[in-house]
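**Q** need coordinates for the following:
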Amino acid sequence: MKQTFTKFVQKFILSLFVVVLGAGTIHAQWIFEITSPQSVAGQYDYGVANFGNYYEEEGELALAFDDSDDPSLGCEPLVTDMTDQIAILDRGACNFSLKAYHAQEAGAAALIICNNEAGVINMAPGDFGDLVNIPVIMLTASDCISIKAAIEGDEPVIGEFYFSGFTTENVLWGLEPGQGDFDGGLNDWTTQGISEPEHVWEYKPDAQSNGGCGSFRIASPSAFNGAMVFDADFYITGGPEDQGGIGCGGSEVAIHGELISPVIDCSEFDAVAVEFWQFNLNISQNPTPESLRERTYMQFSTDGGQTWGDRVVINTNNFQSTAGSSITNPERVVVIVPEAANEPEFRMKFVHDGSFYVWTVDDVRLIEPPENDLVMQDAFYPLRSFATPADYISADTFGFFCFVSNEGFSDQENVEVSVQVYNTDTDEILHEEIVQRSLISRGQLDTIQFTQNFSMPGIVGNYSIRYHVETLGVDDEIPEDNTLERRFVVTDDIFAKEDPAVNSFGGGVTNPDDSWYWGNVYYIPDGLDGTPVFNGVELSFVPTAGEFGGENAAVHLLEYVPSGPDISISDLNANSDLPPQFHTLFEPVAIGIIDSLMLNEAGPGGIVRMDVSQFLDPNFVSIEGDYLELNEDKLYAVVLQMEGDALRLPASSSILYNTVVGILYVDNPDGIKQYYSGYTSLGGPVARMITSVFVSTEDIAPFTPRSVQIYPNPTANELYLNFDHEQPTDVRVELFDMQGRLLMHRNYENVGNEVIQSDVRTKQSGNYIIRIKTDRGVQSQPVIIAR
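**A** So this is what the prediction gives:
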């Protein structure tokens, strides 16, 4: 990472300095919380449904059943009366929206779908999504077990949905129905089409757009009573093909329309800010000013709309393009408007002036801005994979930077910005740096560059990078936006772009007319203690038909020819007629075939695990041995090849990487062949690489008695390492089999005169080599595990 960190900083800073100071976004969300009984009380993480509605609701949780052989699945009409209750159904057998529709028809106020695996997923709308108007969420299997057990008890289980971050405090205007919540329509607002008379903002009772490239519903606090939508996508495409439009196509066209407020009397307000909630989806993250791509603004007037001030750019984290995608729904936006103070004829307007896709606005209010509000706007994620094997992450170096804005009314002095790397299992802080700022003025966006690089120890576990900002001695009025967390894990042998602990996925992406090659890339650094080797892959597929039939797919392991950690999509497109396995910038290493038997054994959305023995070399000859050697300082791509839509690839996660970490090659019937960045914040394919570091037994130094005693030997369950160091030192303990494969490694800090216990119960009986590395040398010794 150290080779490209400076380039990342420059690119990221340039992308954020188009911000007009004084406009910022804050993230908020709908919360699901159980309030009683105490045994299951608390807020729950959940997967969201891309259908249904959003509104505050409270009710008793109850199990729902249909009249089938699997009554808890809800795939048939329910036979339990769920009136005003929060229904619970299990995942499986039918699509999520059908379950939700049956729960709604039985009177349920909301629906919880229990996952049948660890973790949660976001749920696709399926065939019944348009009919569902209740909140729908997914909980993990373990949470559902606890909740179901509580339901069987004597005390009712009460849960509620509510919106976090929406209060009536400090609101100057907008509390009355119809003022800014668009309850039932425009009310006193007006709209005007500029590019064409029909290019106006429209009131949508369901708060949902209807463009050819997608239908999006804002998750605002009052989405249940409608919202204002500027659907540039619809104006260009005419909507989906099945509704008479051209679908997701058409040229970029400037679509210009305005939404204008009534006159608002601010004569008694000494400080004014505009607050609103938006879903704002661009075609690219940072369009240039001269492009047709969507630009969204606000303008303000203090003379009743006779004249208007300069345009204020309204930022969004949402974009969708060939370079990647990001979705946050909803976004809370606060714009401080100093010129509105004490003015009797204040007006504001929302201006869309550009191309795709959609801008939805709801719950517009004037508020008294907070006096003190520092915001951690964004932060650098230094990893290229969410999960990295310990041997590789220890050869990398992290750098850090972040962006802090002052969205309060007062200048902030004596500001402290910090970054920490810590183990989330133990709360141990591995790295910390603090940067001081003497002043961050009102409306200022400040780039915080940390100077210390960090070498991550290769210790398996769960970790997080925490960025935090505060003014010393001053209480921030919105403390929840002072901190950003970026998680990652260190594994024994798996590279993954998502959490490898998650082994079940839903949804799925494909195109019925295209041939797709979609994969993730993983970097093998240099300076390793041994030879990196390929051991296999983990993949996931979802059938289009609900169950697997006779489908199959291929997986390619490819080496990117240029050295280093970066892949160039533009260089690949210089020869876009060639798919990845034939491209001159890729060297084929191995190919595997995923057949219907493997798919059925894994199940829909399950993990297909293939070891190296199931691969063929580039000449389609079976590979002998347990591994393939890889090269250091090279990128390797695990690419899945599919044709048609018999199989879908689930999108894996929503991690904001700061570089290209995947590729997508599309070959469509129109002859268009194109490479794209294949990993977005919506996720990428589940295409993990299993890899380890091979150390030849000839290269392992013979045992020389020093300051470490290893006993008992032979052993059945535990090995004890007795250290006798006069000065504490860091220690790395490694266990190899007799073929030189690294089976286990642990790092220990500041080891002095002490005994370390090592559990070997999971290892088979046989001969092994244990190696102990310190800054004083290396010590190796044969050990025997016998049971």
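**Q** for the rest of this, base every contact and every neighbour count on C-alpha atoms.
**A** Noted.
**Q** dump the residue contacts of Thr25.
**A** Contact partners of Thr25, counting by C-alpha atoms under 8 Å, 6 or more residues apart in numbering, are 315-316, 331-334, 377.
**Q** would you do the same for the sequence below? I want to compare the two.
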Amino acid sequence: MRIFFTKHFLLVVLGFLSLQVMGQRINHLIIESPANLAGEYPIQRAAFGDKAEVEVTGKPVFAVGPNGKYEACEAITNAAEVTGNIAFIDRGTCGFSVKAYNAQNGGAIAVVVCNNNANSPNEIIGMAAGDFADQVTIPAFMTSYATCQKIRASILDGTLESVKLGNFCKVTDVEGDDIIWGIGEDANGNRGDFKGGLNGWTISTENTWVWNADGEVVGGQYLGGDFRSVFSPSGCNGIVVFNSDLYDFNQSCPPVCTGELVSPNISLDGINVEGIVVEFTQALRQYRSKYFIAVSTDGGATWSDTLQFNQEHPTNSAHILERKALPLTGLDGATQFRFKFIYEGNYYYWALDDIVVRNAKVIDTKIETNFFAVAPSLKVPQSQVAPMYFLADVSNKGNATGSNASLNVVIVDSNESPVAAFTEPLGDISSGQTIENTFFSDTFTPDAKPEAYVGAYVISTDEEDGNENNNQALFYFDVTENTFANLYTEDEIGQAYMKDVTEIWAVDPTNYVTIGNSYYLPKGNGWTVDKVRFGLKNQLDEIEGTGQIRVDLFEWDDQDGGVVRGVEPTERTLVGTNTIFLEEIDNLRNIEIPLFGVDEDGNQDEDSEVVLKDNTQYVLVAHSQPFDPSTPRYQFLTYNGFGLDDAYARSIYTEATNFVLDSLDKKRYGGSFYNDDGTQGDEADRTFSPLGNNQTLYSFTVVYLEMDIKKSTSTYNVDNTASAKVFPNPAARELYIDVTLENTSNVKVELVAIDGRVVASKSFDAVKDSRLKLNLNNVASGTYTALIHTDKGVLSKKVVVQK
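**A** Sure thing, here's the model as predicted:
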């Protein structure tokens, strides 16, 4: 499994501007003894039941149903034990209010539902009202799977004798001597914590921002009937929410739905302003929304250019809760100002609370993570390592100048030992400045041996940085034994994370699609292609027998100035091919086939190897070829850059890499390609366009299409007077070789693995026109080369063993 490094994997220690501080939770479960369990555990109040702000103390007891499980979906059988105590119940099988109602009827004074999501052990969800919600009068809460697992044994054996459940609105104010507005009421009764209402804030458009008294995001298709507590420091006395999902669901404001939340006017009279920072708690789930802040010094008559933020949060993110700080510029000499948040809502929601204004001078240098160079291919064989080039964009989002800035690249191996470090001086970087296209004069060529590397771009200045969380950006790359790839496999990641190439995009491709990857070989002479791998999301019964996938390998000689224009038919030469019929495939998510050479007419030639060359760019593509255009579309597996470690997404985004290589006229590119409007039989005429590395249609989309290489067997003398056919291919237990020789000869057949091992062999005497048999009982599934040695030389055939 590929282990992703944390943000702090280097000796560069990067602090947090309290950006991940959650604040005190409104609800809590307290255990005072035994000592090994003592502490405060998070719980979340249900949308039903008693919501009085009181503390409930009692013995925890698991409620048992008639089936012996702790689900309480029917009348409980241990009411005598539950009466007067706090019932614990496992999530599952029936609704939350049903469980609480049965526990209440069994005498419980409160109920705690244990989440059952072992894959997200710290998750706590909102328990929505259900069929019995109106009849539940006791407090009801949910806690996490992790909490319940920790205390379960002690509840069941009776050693945990008492717990406390708190349901208080205990406001923990954000603190700091530099806060000049937001805590408590100002002279006009305005404030930033939304206690009891908007408190002087205004909303530009109806059906956008709303005040929620309970500190919750409620409704929409994503949350359904559930809700999501925000848990900001003072969320229990109110927050503001923009629920784009809800507004699209009820069609009151479909996306993109834009709304502004405008602050009251804030006086700066009598304040020696060093710099202004707006700080707030935000909760969001991101799809494709945009987030901005703008400033006015004339009461809102005019506004500054907007500052966009939150770009670091990926599409289809999980629920995010964080403390955010935005230094503002353009306020020199101002005596008053106001600001506004602008949300271009395109799923899912954004909630704000506890907004304060600080008087602080802040340097906030940043690596712009949407543009820095990485390895052209995520994986490259040890025989094909080549120099890596470095470039990055940086900026200062603060309100003060950073002195003597420098941009650094550090590379470490799998033991976290530094193997390279380079520095480019930048000089002073002023407030609001962006420095683009900083090239490094140094390059890095990995050692020619398998290794997993992590690189980091790091920016530093002489002064302390106010937000060190964005001072570095990580990326990954691997040197392999023999594999080219632009993605990690699902086995390496440990989950089926890849998706159909068009799964989340509004496109309508034909059923004749081409997808591909580019790979560069600096030392191709003496090497050949062994096998390739790709995957489909389809189920086999959906597409079995409906068509085939053809895989082609092209030499690519770019003629028109870079990857942006794609791979045109006149720029490519076919050097390898193979076709697989979609039937009797064990695992559609990982299909492996050999690749053969081609004859002078471009037809597949199973008797020849793919001939690779030095200093050559190749494009490996797969074409869907259904027999009938009405067949369900073949869904090639790709990764769209979101949902996993953010550094992984940036490691496969090669726009900046291609910019560097093109600027240096290297004719060497990275990334993936596609054509989604083909027709039956037109593969030779298609242009393969870049797939999300230089245009936005498929942002961050990269293809799962790997290529293994091996040493060429063409170093043997070839017997041009002989011919041979192998069958069945794929083979399982026996392989037959029909040999036709010019003269009688002794023959030896060897089955050779990719690493050069001979896994099966047999000698035959006096062969001329003969059928030879090779036993495969002890040969594992895989792709092999059959070497047929005669007195005059050698014949070679690709053989797939499939058991």
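**Q** just the buried ones from the contacts of Thr25 of structure 1?
**A** Neighbour-count burial (16 or more other C-alpha atoms under 10 Å) applied to the contacts of Thr25 of structure 1 gives 315-316, 331-334, 377.
**Q** quick one: secondary structure of the residue nearest the centre of structure 1?
**A** Centroid check for structure 1 by C-alpha atoms, centre = their mean gives Ser654 as the closest residue, at 1.6 Å. What DSSP: H, G, I helix; E, B strand; the rest coil gives for Ser654 of structure 1 is coil.
**Q** what does the one 5 residues further on give?
**A** Under three-state DSSP, the three-state class of Thr659 of structure 1 is coil.
**Q** number of nearby residues for it?
**A** A count of nearby residues for Thr659 of structure 1, using other C-alpha atoms under 10 Å, gives 19.
**Q** isn't it right next to Arg384, touching?
**A** Yes - contact status for Thr659 of structure 1 versus Arg384: in contact at 7.3 Å, counting by C-alpha atoms under 8 Å.
**Q** which element is Ala656 of structure 2 on?
**A** Per DSSP states H and E: Ala656 of structure 2 is located in helix 655-663.
**Q** can you name the next helix or strand after that helix?
**A** strand 672-675.
**Q** from the chain's centroid, how far away is that following strand?
**A** 20 Å (C-alpha atoms, centre = their mean, to the nearest Å).
**Q** what residues are up against Leu595 of structure 2?
**A** With contact taken as C-alpha under 8 Å, 6+ apart, Leu595 of structure 2 is in contact with 529-532, 551, 576-578, 609-610.
**Q** strands of the stretch 651-800 of structure 2, residue ranges please.
**A** Using DSSP state E, counting those that start in this stretch, the strands found in the stretch 651-800 of structure 2 span residues 672-675, 689-690, 702-703, 705-711, 723-727, 734-752, 758-775, 782-790, 793-801.
**Q** which of these sits most buried?
**A** Most buried of the strands of the stretch 651-800 of structure 2, by mean neighbour count (mean count of other C-alpha atoms under 10 Å): strand 702-703, with a mean of 30.
**Q** for the residue nearest to the centre of structure 1, which non-adjacent residue is closest in space?
**A** Leaving aside its chain neighbours, Ser654 of structure 1 sits nearest to Ser681 (4.4 Å; criterion: C-alpha to C-alpha, 6 or more residues apart in numbering).
**Q** wouldn't that neighbour be in contact with Tyr657 here?
**A** Yes - the criterion here is C-alpha under 8 Å, and Ser681 of structure 1 meets it with Tyr657 at 7.4 Å.
**Q** for Asp231 of structure 1, see how far away Leu640 of structure 1 is.
**A** Distance of Leu640 of structure 1 to Asp231 of structure 1, computed by C-alpha to C-alpha, to the nearest Å: 35 Å.
**Q** apologies, that question was intended for Arg688 of structure 1.
**A** From Arg688 of structure 1 over to Asp231 of structure 1 the distance is 38 Å, taken as C-alpha to C-alpha.
**Q** can you check Ala219 of structure 1 too?
**A** From Ala219 of structure 1 to Asp231 of structure 1 the distance is 16 Å (C-alpha to C-alpha).
**Q** cool, Ile112 of structure 1 as well?
**A** For Ile112 of structure 1 relative to Asp231 of structure 1 (C-alpha to C-alpha), the value is 31 Å.
**Q** got it, and Val415 of structure 1?
**A** 41 Å.
**Q** now Val419 of structure 1
**A** Val419 of structure 1 is 40 Å from Asp231 of structure 1, where distance means C-alpha to C-alpha.
**Q** what does Pro338 of structure 1 give?
**A** Separation of Pro338 of structure 1 from Asp231 of structure 1 (C-alpha to C-alpha): 31 Å.
**Q** can you check Leu14 of structure 1 too?
**A** Going from Leu14 of structure 1 to Asp231 of structure 1 by C-alpha to C-alpha gives 29 Å.
**Q** more neighbours: those two, which one.
**A** Neighbours around Leu14 of structure 1 and Asp231, counted as other C-alpha under 10 Å, are more numerous at Asp231. The numbers are 27 against 12.
**Q** compute the number of surrounding residues for the closest residue to that one other than its chain neighbours.
**A** Distance criterion C-alpha to C-alpha, 6+ apart; nearest residue to Asp231 of structure 1, sequence neighbours excluded, is Val358 at 4.7 Å. By the criterion of other C-alpha under 10 Å, Val358 of structure 1 has 26 neighbours.
**Q** please apply the same query to Gly215 of structure 2.
**A** If you count neighbours by other C-alpha under 10 Å, Gly215 of structure 2 ends up with 25.
**Q** wait, isn't it in contact with Ser229?
**A** Yes - using C-alpha under 8 Å, Gly215 of structure 2 is in contact with Ser229, at 6.0 Å.
**Q** helix/strand/coil for Gly65 of structure 2?
**A** Following three-state DSSP, Gly65 of structure 2 is assigned to coil.
**Q** how many neighbours does it have?
**A** Burial of Gly65 of structure 2 is recorded as 21 neighbouring residues (other C-alpha under 10 Å).
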